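Student: Okay, sequence plus prediction incoming.
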Amino acid sequence: MSAFFAALRISRRGIGQARARSALIIVMIGLPVLLLTASATWQATGDVTLKEGLNWNIGAADAHVREAASTKPVKQSVDGAHSVAAKGRTAKYRNLTEQEILTLFGPGSRAVPTRVSLTGYRTAGVYREADVREIDLHDPITTGMYRLLSGRLPRTAGEVVASPGLKLPEGSTLTVNGRGAAVAVVGVVEPRRAPEELEIVAPPGAVFDGSSRVSTAWLIDTPAPVSWQRVREMNRQGVTVLSRGVIDAPPPSGNGPEDPLPHATGGTSRIVMAALAAVVVVLEVVFLAGPAFAVGIRRRRRELALIAAQGGSPRHLRGVVLADGLTLGLAASLIGVAGGIGVGAAVTPFVHRGPFEVPVGWVALAVLLGVASALLAAVVPAVQASRAVVPAAQASRADVAEVLAGRRGTVRERRGLPVLGLVLLLGAVAVVVAGTALSRHPSMRFLGLYEVGLLASAVLGQLGLVLLTPWLIGAAARLAARLPLPFRMAARDAARNRGRTAPAVAAVLAATAVFATVAVMSSSQNARVREQYMPSYVMGSTAVTSYEPDPALWNEIKRTTASTLPGVPLIEAGQLAGPDSRTVNVVVQRDCVGHCPLSFMRRWDVRVGGTDLLRYFLRGPDPAAEAALAAGKAVVFDPQALRDGMLVFTAELHKRTSHSVPAVVRRPPDGPLVTAVLPVSLAAKLGLTVRYDTLIADPAVLRTTPEQEERLRAAVRFAGSSASAEVERGFPSNLGVRLLTFVLGAAVLVLGGTFAATGLAAAEGRPDRATLAAVGAPGRVQRLLVAGQAAFISLLGVAGGILVGLILGVAGVIGDHARNRIPPMKPVIGMPPPMPVVLDVPWLMFGSVLVGLPLLAALVAGALTRTRAALTRRLT
């Protein structure tokens, strides 16, 4: 024990003597701890329990009941959020009246309704949507549900209050859909359950009438708390209840409906991914802090050699270095935890409304993670120290006198490590493939084998990179023999000090490999979705669509669209419908068995319209096709949909019926957007009607600007809340934004690792730079030397990371395709074809990262280099 305390004292003195290096290590270790602590504090504060937020959801009420009740008994969860019908019973739903609710809760009870609906409103010529809620905010039962920020609460039917996100100032007026008269905004309130929600609050009966589609709930005030037994009694009558008394004193677990199996597997996936993140963080810290410990050992070689000369054993020397790791790790973790809690306390009040909470368990885990990272980072330098300053009889690599003289000595390479590293990398790929193959089996699909495989693959890959990196450094240094002197010296210095260079290169390589893997998989997924994308209209077309089967509403939408786009000819398209204007489900029988072309999976199979619609799809006039349409024939754009000159399809409304109509085939120049166009006269012959639901503006006539599109969308949405307007612009992709985010994250890690290693190399390489200054080398040469060190580390790490990430990304794309593809038991008519493996590599981005990051690292390192080097006295 005395040796342990002596090691701690020596460590504390060494840390005080090398404050800059110690501060660097503390930052490397403490920053991840700070981020983890702040994230855990953020999550704990934002994760408001049902009991903590009960007043926000039901105010001062004793119970909360939804209007809809099952006609059969139900079994509900404790919080009333989930309910299922009793086994073997088919349940329907009915709406409870206020009298029925009061009867359920007994004499002395009081029920206050709250009604809500997603509704459009217009103010100052702008159309928007928000939840409109009718509730009496003056009733004491609503206390705690809303917080008045400014103004006052509404008193009459012509007054409302709005949430802050709507940005409706006091005194403004708005018109809500379904209400003719405008209402005035008299205040701003914050919904406590969700402050970011867009909500308008009105007094009861102020907005909705009997025809409005609203969701109603009841706040119940009871003389006594509603027990779990009473809740169960109401469950037998099909009623689901949220009770304050049950939340305050919950029943034993297992009383509610069971969770389905996929819900449990989601938890497994989250745990595995959290473990994966922790492993990656620990290894990155070890890679970055390890070289700093190694440099510290070299700076303290004389002190360690004196300990060995006085009889210190290798165990004592290892204890001194590990004491550095323990002391710095504990200090960094405590500083990181304090900083994380401070950041959480400063930020969370502006975002979360829950009580500030520090998760003690997660904070303790973050401290252990920081200390463990520091100890792991100090392990290799500790072993090197015990072998570098002990006499040859104790398996040393250098003599104590050599160390006391200040010479570095030579370091031999273990030839088997690169082979072992390559084996581990191949094992990482094999683990991913094996986990993917096993997860496809039905009995193992929900066991999280794919996620476990990812975790194991990450660990094996990281270890393989660590073992392989020294060999890569040596090979790269040999290739640099013909470079100019500063860069040749930088490569030689990196090869001679692989204990310092290899971890930094491995950290850069690992960060780049993660970026490259994610980039390949994301780009390939985006390419697969892009290949599957089928436009609904001709590129550049403007379309207005309504989903309500109401002819009067459609006429209003047509009038609104025509007035918003004056002078623009509009093409009207419809669908087959029943007598009540409800759309018929039409399925075309294609002349293919098994896998059919993917183009058959369109938004619409057939459309009903006139000559203008036919010309729109054919991109010009076609007299023969127009004559066939006028004669009552269908014009088919997909030849596989034609059988012996007839278009065969099934129409399903109340029952399924099969129809065959004469047809002609035409091929649109840009491929079919729909299968066929049917004449309007055909609907009556089939005993059906036509429900028009789409207006199209041809791009040859109108190219809608974003401002026009916004104005049109607002106008049609105000005419009918189910209406929408869109412009066909092709496949929407945000891949560039996502990849840019990945690049920025990788750049932070790459530059951080590069600058840390370069700073350590520059500090340790002062004698070499002093020699250059002594022989008359200008400051430019010293800057190029440091820039070359940064470029060597970052270029080698980035190039290796892209190569490894490319391999893992390709394996991930193939594995994900095999995992998600479930082969059918037998061919089915009209079944979509199997998707091939779509591989898309962002070569341009990889090239930019490969050139840009090393160049940026070299420029910054060279610019920040101090060229005044003090001459040192050498013993030899």
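Tutor: Ah, there it is.

Student: C-alpha only now, for contacts and for neighbours.
Tutor: Will do.

Student: Can you tell me how far residue 634 is from residue 607?
Tutor: Taken as C-alpha to C-alpha, to the nearest Å, the spacing of residue 634 relative to residue 607 amounts to 10 Å.

Student: likewise residue 333?
Tutor: Taking C-alpha to C-alpha as the criterion, residue 333 is separated from residue 607 by 66 Å.

Student: Please say which of these two ends up with more neighbours.
Tutor: The residue with more neighbours, out of residue 333 and residue 607 and counting by other C-alpha atoms under 10 Å, is residue 333; that gives 30 against 23.

Student: What are the buried residues along the helix or strand harbouring the more buried one?
Tutor: Assigned by DSSP states H and E, residue 333 falls within helix 314-347. Judged by neighbour count (16 or more other C-alpha atoms under 10 Å), helix 314-347 contains these buried residues: 314, 316-341, 343-345.

Student: do the same with stretch 262-274
Tutor: Using 16+ other C-alpha under 10 Å as the test for burial, stretch 262-274 gives 268-269, 272-273.

Student: Stretch 623-633 now?
Tutor: Buried residues in stretch 623-633, defined by neighbour count with 16+ other C-alpha under 10 Å: 625-626, 628-630, 632-633.

Student: for stretch 734-749, same thing?
Tutor: By 16+ other C-alpha under 10 Å, the buried positions in stretch 734-749 come out as 739, 742-743, 746-747, 749.

Student: Following element in sequence after the lengthiest strand in the chain, please.
Tutor: When the chain is scanned for its longest strand (criterion: DSSP state E), the result is strand 110-123. Next helix or strand after strand 110-123 toward the C-terminus (DSSP H and E): strand 126-134.

Student: From start to finish, how long is stretch 718-731 in a straight line?
Tutor: Across its full length, stretch 718-731 reaches 28 Å end to end, with C-alpha to C-alpha as the criterion.

Student: which residues touch that stretch?
Tutor: Contacting residues not belonging to stretch 718-731 are listed as 119-122, 127, 177, 530, 533, 535-548, 553, 556-557, 560, 704, 709, 712-713, 716-717 [C-alpha atoms under 8 Å, 6 or more residues apart in numbering].

Student: could you check the angle helix 314-347 makes with the very next helix or strand once past the helix holding residue 333?
Tutor: Next helix or strand after helix 314-347 toward the C-terminus (DSSP H and E): helix 360-388. Taking axes from the mean of the first three to the mean of the last three C-alpha atoms, to 10 degrees, one finds that helix 360-388 is oriented at 150 degrees with respect to helix 314-347.

Student: take the one below as the second:
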Amino acid sequence: MALVVGGAALAAFGASRTSPAVILAGLILGELGLVCCTPTLIGGLARLGRLLPPAPRIALRDASRNRAAAAPAICAVMAAVAGSVALGGYLASDAVRDARTYQPLLPTGHVLVNRNDPALRPEPSLEQVSTAARHHLGASAVALVQGTACPSVGGPASYCSVVPELPADHACPFEPGDNLSATQRRQALADPRCRDRAADYFGSYVQTLVDDGSALPLLTGADPAATTAATAVLHAGGVVVTDPRYLHDGLVTVQVNEVRAGRDEVTTTRWDLPGYALTPTRGQPRLLLSATAARQLALKPVSNGWVINTSTPPSQHRQDRFTADLRGFGTFSLQVEQGAAPRDDSPLLLLLAAAAGVITMGAAGIATALAAAEGRAELSTLAAVGAAPAVRRLLAICQAGVIAGLGSALGIVAGLGTAAIVLFSANREYATAWPAMEPYPYLVPWPALGVLVLVPVVAMFGAGLFTRARLPIERRLD
């Protein structure tokens, strides 16, 4: 018990300090403590067996008398089940965490179509794309997506970007590339201006497009009332942002950054344009410019492709038929938004549980066979006093249940505790990291647990199936 409690305490201490070596040492000590406690636990259960019917009482008594054989089998089952449950718990939590951190490109079911060779062949018209999309993808709406280009910039080394600028009172003062101290990280995590920028830290950017309101609902998935208000702003010559932090006093500050060919300096111009914040939306952050605003910024609209509204994500076969219909205009690539579906680790979890189940049934079978061989004399006594033949089979079932059931129960408890400590350590590290990261949820791998709970039942069934019911009768030779 000292090893169990001390190992758990050491693992918890290592988790609070995010020290993998200390966590591993604590888990090993805890497992060794459970191994050392198993013979005593068998003895305690045997004393409780006096309240049970004869078959399970004899099974517990035999396990207690032959602890040298029963304890290793139970510990083997416990170790296999604990490893399966611990890894299953981590995988289940990691799958849900990935789904929570998923950043969609479009509303679920929508499709973004891009031409792979726009300069080689003429571009299809919106009507041609709409006809193919309705026929093959089941589309209900199609809109042209237009990006921006700076006519004053030319040449292979040129660069132009158009982005909204955060107001000073909304901008986070800490940058992810800074070498922040522990105190500065705590300040950044506590600053409300730095809480909603997780998507901006790891490569996401604000996509700038030119639109008159036709592509807006397909790109953002906004409700009809918000779409109507945003479209009115675009028709009035304003701009629309999908992140309300960029809107200040009814205006949006737009930066135009240009790098001329043969020069290293960046030329930045800023414009305050009437704007509207469209929330809530789905998809990546976007800045939508009206045609009037684009001309004011000296920008040229360029075709980026088409966005298609579908009720369900189209299959690969339907996508292939759509691109084949437009083959005369070149080749096309499709980006289909499938949504944030949790990763399915069920096959791996079931494989781990099956491996633990094989070890459980093997250990239970060996221990049951040894107990049956050593208890042959007692079976003869039972036959002599008139016991029914089924008693032998029932006794084998109970002996297998003691080994498989006790080992599985200890393994499930140890595995869930191990997974909780590992996840707590990871979350402890994430809680002090900058930028802030999504923590792991604490989940129970129910598919694996279901299999592991069923395994002792299967082991008991196998013991009863392969055990002869006829009781042995010993004859004495004169």
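Tutor: In hand now; what should we look at? Computed from a prediction, not measured in an experiment: that's the story for all the values here.

Student: before we move on, back to that, got a PyMOL select line for the buried ones in the contacts of stretch 718-731 of structure 1?
Tutor: This is how PyMOL selects the buried members of the contacts of stretch 718-731 of structure 1, with burial counted by 16+ other C-alpha under 10 Å:
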select buried, resi 119+120+121+122+127+177+533+535+536+537+538+540+541+542+543+544+545+546+547+548+553+557+560+704+709+712+713+716+717
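
Student: So which of the contacts of stretch 718-731 of structure 1 sit within helices?
Tutor: Using DSSP state H, 530, 553, 556-557, 560, 709, 712-713, 716-717 are the members of those that sit in helices.

Student: So which of these is the closest to residue 640 of structure 1?
Tutor: Distances from these to residue 640 of structure 1 were compared by C-alpha to C-alpha; the smallest belongs to residue 530, at 23.7 Å.

Student: so what's that closest one closest to, chain neighbours aside?
Tutor: Distance criterion C-alpha to C-alpha, 6 or more residues apart in numbering; nearest residue to residue 530 of structure 1, sequence neighbours excluded, is residue 731 at 6.2 Å.

Student: what does residue 439 of structure 2 align to in structure 1?
Tutor: In structure 1, the residue matched to residue 439 of structure 2 (TM-score structural alignment) is residue 837.

Student: hey, what's in contact with both of residue 634 and residue 607 of structure 1?
Tutor: Shared contacts of residue 634 of structure 1 and residue 607, defined by C-alpha under 8 Å, 6+ apart, comprise 676-678.

Student: and which of those residues is nearest to residue 816 of structure 1?
Tutor: For residue 816 of structure 1, the nearest member of those is residue 676. The distance, counting by C-alpha to C-alpha, is 35.8 Å.

Student: Identify the residue nearest that closest one in space, chain neighbours excluded?
Tutor: residue 636 (4.2 Å).

Student: Assumed the match of residue 439 of structure 2 was part of a strand.
Tutor: No. Under the criterion used here (DSSP: H, G, I helix; E, B strand; the rest coil), residue 837 of structure 1 is coil, not part of a strand.

Student: Could I get the contacting residues of residue 565 of structure 1?
Tutor: Under the criterion of C-alpha under 8 Å, 6+ apart, the contact partners of residue 565 of structure 1 comprise residue 712.

Student: Tell me the counterpart of it in structure 2.
Tutor: Structural alignment places residue 565 of structure 1 opposite residue 133 in structure 2 (criterion: TM-score structural alignment).

Student: separation between that match and residue 306 of structure 2?
Tutor: Remark: distance between residue 133 of structure 2 and residue 306 of structure 2 (C-alpha to C-alpha) = 10 Å.

Student: what do the two both touch?
Tutor: Residues touching both residue 133 of structure 2 and residue 306 (C-alpha under 8 Å, 6+ apart) are residue 142.

Student: counterpart of residue 301 of structure 2 in structure 1?
Tutor: When structure 1 is aligned by TM-score structural alignment, residue 301 of structure 2 is paired with residue 690.

Student: Its match in helix, strand or coil?
Tutor: Per three-state DSSP, the secondary structure class of residue 690 of structure 1 is strand.

Student: what's the neighbour count on it?
Tutor: Residue 690 of structure 1 has 24 neighbouring residues, counting by other C-alpha under 10 Å.

Student: before we move on, what about residue 151 of structure 2?
Tutor: The criterion is other C-alpha under 10 Å. On that basis, residue 151 of structure 2 has 11 neighbouring residues.

Student: Help me confirm that it comes into contact with residue 300.
Tutor: Yes. Using C-alpha atoms under 8 Å, residue 151 of structure 2 makes contact with residue 300 at a distance of 6.5 Å.

Student: so how far is residue 459 of structure 2 from the residue nearest to residue 346 of structure 2 when sequence neighbours are not counted?
Tutor: Excluding the flanking residues, the one nearest residue 346 of structure 2 by C-alpha to C-alpha, 6+ apart is residue 447, at 7.0 Å. Counting by C-alpha to C-alpha, the gap from residue 447 of structure 2 to residue 459 of structure 2 is 19 Å.

Student: out of these two, which sits in the more crowded spot?
Tutor: Between residue 447 of structure 2 and residue 459, counting by other C-alpha under 10 Å, residue 459 is the more crowded of the two (25 against 16).

Student: So the match of residue 301 of structure 2 is in contact with residue 681, correct?
Tutor: No. Distance between residue 690 of structure 1 and residue 681: 9.4 Å, which falls outside the contact criterion (C-alpha under 8 Å).

Student: which SS state does the residue nearest to the spatial centre of structure 2 fall under?
Tutor: Among the residues of structure 2, the one closest to the centroid is residue 95, at 1.5 Å (C-alpha atoms, centre = their mean). Here residue 95 of structure 2 is helix, with the state taken from three-state DSSP.

Student: residues touching it, list them.
Tutor: Contacts for residue 95 of structure 2 were tallied using C-alpha under 8 Å, 6+ apart; they are 342-345.

Student: Just give me which of those are shared by structure 1.
Tutor: The subset of those whose aligned counterparts are also in contact in structure 1, taking both residues aligned by TM-score structural alignment, their matches' C-alpha atoms under 8 Å, comprises 343, 345.

Student: need the longest helix for structure 1.
Tutor: Residue-count comparison of every helix in structure 1, with assignments taken from DSSP H, identifies helix 779-820 as the longest.

Student: Show me what that helix is packed up against.
Tutor: Applying 3 or more C-alpha pairs under 8 Å, 6 or more residues apart in numbering; DSSP states H and E, one finds that helix 779-820 of structure 1 makes contact with helix 416-439, helix 485-496, helix 498-532, helix 735-764, helix 766-774, helix 843-863.
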